[in-house]
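J.: With the sequence up front, the predicted model follows.
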Amino acid sequence: MGYIPEHALANLRKYAYKGVDKSLLSKYVLGPYWTWLVTLWPKWVAPNTITLSGLMMVLINFATLIYYDPDYLSERGGATDPPRWIYFTWAAGLFIYQSFDAIDGKQARRTGMAGPLGEMFDHGCDAINTTLEVILAGRALNLGRSWWTVASLAASLGCFYLTTWEEYHTGQLYLGTFSGPVEGIVMIIGIYVTTGFLGPTFWDTPTLTFLHLDNVEIITKYIPNKGLNEAAMAAGAVVLAYNIVTSYFNVYKAKVEAKEGPFRPLLHLLPFPITVALQVAWLSSPSFSRSFIVNSPLFMPFLCAWGLQFAHQVGRMILAHVTKEPFPWFDAMWIWSLIGAIDANLLRLIGRQPLIQHSPENVKIFIHLSLALSLISYTTFCAQVINEITNYLGIACFTVRKKDESGAWRRAASVDKIITNKKA
C-alpha cells in the first residue's frame, strides 16, 4: 500500500510553494548572506543533497555528545562535562544546518527542481533536527536529564506542529518576526557559544542575581530567583503561547476569506496534545520511581523515539498538504505508545505491577524496541514517499535530473527548455 492514493497523485503537479517571512533578521542580515551562499553551489548539486548535508552536521554534533559525554548514557547522567570546544562545534554545525536549510529552496529554483518532494524532504529534516537540538541545548544549558528537557521538547515540537498545521490550513508557510528556523536557531547558537566560553554551570546562575536585581524587594517579592536556564524555559513557554495565537489568527483569516468554518481547524490540533499526554504519562509512571526513565540512560533513547514518531506525524501532515488530502488524524505508533503508557501505569490504574515493564531490564528492552520501531516506521515512510513522488513526477531525489517526454533522463534545466520550446 502506498502513502499517496492514486487519485491524489495528480495534485503533486499542482503544488506550488508559498511562504511569508516577516523576520527582520532574515531580511536584513541573514537573507543577503543566503543569497550569496547559494551562488557558491554548482547547479548540478540537487537541493535535497544540500538539505541532507545540513542534517549531517547536526547528526555529527549529536555523535560528539555521545562520544565526549558518555556519562549522559550512563547511570551518572552527565556528571562529567564534555570539553568546552565541543560547544563551539555545535554552534558551527547548527549554523551550517541553518544556512543549508535556507538555501535549498533557492537552489531548487536555480536548478528547476522546485516541487513537493523538496517540501517533504525539508520538513522531514527540520523535524529530526528539532528533537536533536533540544537534547543538545538541554545539555548546554546544564539541564541534562530532567523534566525541564521534557518540557522543552514538548514546547519545541508544539511550535513545529503549529507551523505545519498552519501551512496545511492556509496553504503557505508563515515565518513571523520571531520564528524557530531563524531567531530560534540563532538563540541556540548563542547558547552554545556562551557555554563554550563559560561552561554549562553558568546557566545555573540565578537570573535576578545575574541582572543585579536580587536586592530589589518589589521584584524579588513577585519573581522567584531561578537559574538562567529555567528562565529560558519560561521564555520558551511565552514564545509557544505567542505562536499559538498568531498561527490561529492566520488560519482564522484564511478560512474566513475562503468562506469556510474558522473553528473546525482547531480540532486538528488535538493529535499533538494526545501524543504529548501519552509520552508524559509513560515517563511519569509510578513503577520503580516517578522519574525512573528521566533519571536513567533510557532518557535519550526515549526522547529520540518520541522525536521520530513526531517526525512521522508531521510528515504525513505535509504530505496531505502537498497532495490536497484530508488531514491525517491518526498515527499507528500511537498504539505502541498507548501500550507503553498504560502498562507502565498499571499500578496507578488497577493496583498491579506492569505486565511488560515489570523490571528495569524489561523497561530497557521495551524502550529500545520503541526506538527501533519508530526508526523503522519513519524511514519506511520516507523511502516510500520519495519513491512514489519521484516515480510519478519523473524526477530524481539527490541528482538534478528529470525525465523528458520521451522518458530519457536529462538535466532539469534542459528539460525545462525542451518543454518551453515545444509549448512555444
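T.: All right, it came through fine. Numbers count the residues shown, from 1 in each chain.

J.: can we go C-alpha only for contacts and neighbour counts from here?
T.: Will do.

J.: Contacts only, for Asn243.
T.: Contact partners of Asn243, counting by Cα atoms under 8 Å, 6 or more residues apart in numbering, are Cys159, Leu162.

J.: For Leu175, see how far away it is.
T.: 10 Å (Cα to Cα, to the nearest Å).

J.: Second structure for comparison follows:
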Amino acid sequence: MEVQYLTQQHLAGFEHYKYSSLDTSPLSIYVMHPFWNNVVKLVPKWVAPNLLTFVGFLFTVGNFMLFVWYDYEFYASSDDHPEFPSIPHWVWGFASINFFLAYTLDGIDGKQARRTGTSGPLGELFDHGLDSWTALFIPTCMYSAFGRSANDYSIQPVRMYFCLWNVFINFYISHWEKYNTGVLFLPWGYDASMLATILVFAITSVCGHQVWKFNMPGDVSAGHMFELLFYVSAIVTNLPVALWNIYRSYKDKTGKMRTFYEAVRPLVPVVTFIALSAIWVLYSPSDIMNADPRCVFFLTGSIFSNICCRLIVTQMSNTRCEVWNWMLLPVLVGMCMSLVLPPALNGELVILYILAVFCTLAHIHYGACVVRQMCKHFKIYCFKIKPHDE
C-alpha cells in the first residue's frame, strides 16, 4: 500500500531546491576526486546515477550479511572463545573489495548525474538516505576485526553501541548543519575512515585477526584506539566545526536565520531516541546487549536512518522539521513491556526481534513511497535515464 509521505509543501520545496556543498578535505580534493573523475568515464552514459548509488549500497549490505553468517555473535576474532571458528581470510579480502567498490560508486554517482544531465533532488535524497543506513553497516562489520571478548584486545558490545551512536551523531550533525546553513559541509573524516576500513580488512585478509592483538604505548590496545577514534572524530572535529559554521551563518546572515527553537528542533527526535535506547540497553532485565548485540545494532541503525531521512527531506524542501518520529512509539512500548516481563520468559528478545523486523519494513516502505512520489512528481525514473523524446 502506497502512502503519501510527502506533502504538497515538500514537493513544492523540492522544485526550488539547489544543491550546495563544500568539500575542503585535502584527501578528497587531491586524491579521491581525481581518481573518481577518471573512473566515471568508464561508466556508459545510459547507466542511471541512482543505479550506481543502489549497487554501492548493496555491496555494503552484502558485507553485513556475510559477517552475519560468519560472525553473528562477534566472537570469531576473540581468542578466548575457541568454540567460535575464525573468519576465513578470503572473507576479509572479499569484504575489502566490496567496500572499495561501494566507496567508489558512492563517489561517482553525482559525477555521473552531472555528466548525463540528470542531476536533481531525487538523486541527492536517494544517496544521502542510503548513506544514513550505511552508517550502521560499516562500523558493525569493522567490529568483527577486534571481537567482543572482555579479556581480549577489544571492547564490550555496550561500548561498541555508543561508538555506533558517535557515527550516527556525526552523520546527523552534518545534515542538521545544512538544515540551518543551507550548505552541506562535507566532513574530513569520511574519506579517511572509508580508506582506513578498506585497509584494515585488506590487512586482516593477509595477516588474520591476530594482527590487531597488540598494545600501543600507554597500554592502549588497538581495539581501544579504534573506540577512541570514534569519540575524537565526533567531539573534537565534527561537532565544534558544525557549531562554528552555524554561528557564522547567523553572524553573516547567509543561513536560514531560524529562531533558536526552530534551529534545534531537528535535534529533538534523535536526542529522544538516544535517551530511550540507552535506558533500554543499560537497564535491560535480560541484558539484550550481550544476548544479541547485532540485532540491537541493526534495530537502532534502522530507526536512526528513518529519523535522518526525514530530516534530509525537510532540509532539502526547506520545510519545518518533524519533532517526533512515530517509530519511537513502538520502541517505547517494547521497552516498557520488556522491563516488566519476567526475564525467565525470554520475552525481551522476542520483543527485540519483532521491533527489528517491523521497523525495518516500515523504513523500507517509507523510502520506497518517497522515491515513487518524487518520480511521479518530477516525471522521471529512479533507475533509468528518461529518453529525451519523453
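T.: In hand now; what should we look at? Remember, predicted model here, so these are calculated numbers, not experimental data.

J.: Return the residue of structure 2 aligned against Thr49 of structure 1.
T.: Aligned counterpart of Thr49 of structure 1 in structure 2: Leu51 (TM-score structural alignment).

J.: quick one: that match and Tyr381 touch, right?
T.: No - when contacts are counted by Cα atoms under 8 Å, Leu51 of structure 2 is not listed as touching Tyr381 (10.7 Å).

J.: how about the single longest helix found in structure 2, aligned to which bit of structure 1?
T.: The residue-count maximum for a helix in structure 2 (DSSP state H) belongs to helix 347-378. Mapping helix 347-378 of structure 2 onto structure 1 (TM-score structural alignment) gives residues 362-393.

J.: List the buried residues for that stretch?
T.: By 16 or more other Cα atoms under 10 Å, the buried positions in stretch 362-393 of structure 1 come out as 363-364, 367-368, 370-371, 373-375, 377-378, 381-382, 384-389, 393.

J.: Quick check: which element contains the residue nearest to the match of Thr49 of structure 1 when sequence neighbours are not counted?
T.: Nearest in space to Leu51 of structure 2, with sequence neighbours left out and distances taken as Cα to Cα, 6 or more residues apart in numbering, is Phe383 at 5.2 Å. Using DSSP states H and E, Phe383 of structure 2 falls within no helix or strand.

J.: Same question for the one 5 residues further on.
T.: Assigned by DSSP H and E, His388 of structure 2 belongs to no helix or strand.

J.: Phe121 of structure 1 maps to what in structure 2?
T.: In structure 2, Phe121 of structure 1 lines up with Phe126, judged by TM-score structural alignment.

J.: what's the neighbour count on Ala258 of structure 1?
T.: Using other Cα atoms under 10 Å, Ala258 of structure 1 has 11 other residues around it.

J.: Please compute how far the one helix or strand His128 of structure 2 maps to lies from its chain's middle.
T.: Assigned by DSSP H and E, His128 of structure 2 falls within helix 121-143. Remark: helix 121-143 of structure 2 is offset 4 Å from the chain centroid, using Cα atoms, centre = their mean, to the nearest Å.

J.: and the residue nearest to Leu51 of structure 2, how many neighbours?
T.: Neighbourhood size, Phe383 of structure 2 [other Cα under 10 Å]: 14.

J.: I'd say it and Asn50 touch.
T.: Yes - here Phe383 of structure 2 reaches Asn50: they are 5.7 Å apart, a contact under Cα under 8 Å.

J.: quick revisit: and for the match of Phe121 of structure 1, nearest residue in space, chain neighbours not counted?
T.: Asn50 (7.1 Å).
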